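Trainee: make a model of this:
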Amino acid sequence: RRSVVWSDSEHLAVIGLEDMVVVRANGHTLVMPTGRAERLKQLVQHL
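Mentor: Next up is the predicted model:
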């Protein structure tokens, strides 16, 4: 429910996930609540 799950190459499985974003890209995985999306910009700038 209200979640986004995306992977560029690997299989990804989730069960009972609610209000979360899960992204797997370039060998890295990001898991975060959808309500904290504004923090993504801070994380990307830090990397």
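
Trainee: could you use CA atoms for every contact and neighbour count after this?
Mentor: OK.

Trainee: could you pull out the helices for the chain?
Mentor: Ranges of helices within the chain are 38-46, based on DSSP state H.

Trainee: so where do the strands sit in the chain?
Mentor: For the chain, the strands defined by DSSP state E cover 4-7, 20-25, 28-33.

Trainee: highest mean neighbour count out of these?
Mentor: strand 20-25 (a mean of 17; mean count of other Cα atoms under 10 Å).

Trainee: can you name every helix or strand that that strand contacts?
Mentor: strand 4-7, strand 28-33 (3 or more Cα pairs under 8 Å, 6 or more residues apart in numbering; DSSP states H and E).

Trainee: another one to check against the first:
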Amino acid sequence: MKLLIDVYYCESCEEEFAVNKDREVVCCPHCESQDIEKSYTGSHSRI
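Mentor: Okay, here's the model as predicted:
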């Protein structure tokens, strides 16, 4: 089974993070900054 994920980049702490495509992102989970942008949508397999 493949799940779609959105990968975001935080301008403040320069970290990337991924969330399930159906989730709304309001801030970076690392530094809680709202200075984030969507990098790309990908997929991964769930085992």
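
Trainee: care to give me the TM-score?
Mentor: The TM-score (TM-score structural alignment, normalised by the length of the first structure) is 0.36; 27 aligned residues with a Cα RMSD of 2.9 Å.

Trainee: before we move on, the earlier item: looking at the helices and strands packed on strand 20-25 of the first structure, spot the one closest to Gln42 of the first structure.
Mentor: strand 28-33 (13.1 Å; Cα to Cα).

Trainee: other residues contacting that closest one?
Mentor: Asp19, Met20, Val21, Val22, Val23, Arg24 (Cα atoms under 8 Å, 6 or more residues apart in numbering).

Trainee: next, format these as a markdown table and append distance to Leu43 of the first structure.
Mentor: What follows is the contacts of strand 28-33 of the first structure, written out as a markdown table (distance: Cα to Cα, whole Å):
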| residue | distance to Leu43 of the first structure |
| --- | --- |
| Asp19 | 19 |
| Met20 | 16 |
| Val21 | 14 |
| Val22 | 15 |
| Val23 | 14 |
| Arg24 | 15 |
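
Trainee: and these, which is closest to Ser7 of the first structure?
Mentor: Checking the contacts of strand 28-33 of the first structure one by one against Ser7 of the first structure (Cα to Cα), the nearest turns out to be Arg24, at 4.5 Å.

Trainee: check contacts around His44 of the second structure.
Mentor: Here His44 of the second structure is in contact with Lys2, Leu3, Leu4, Ile5 (Cα under 8 Å, 6+ apart).
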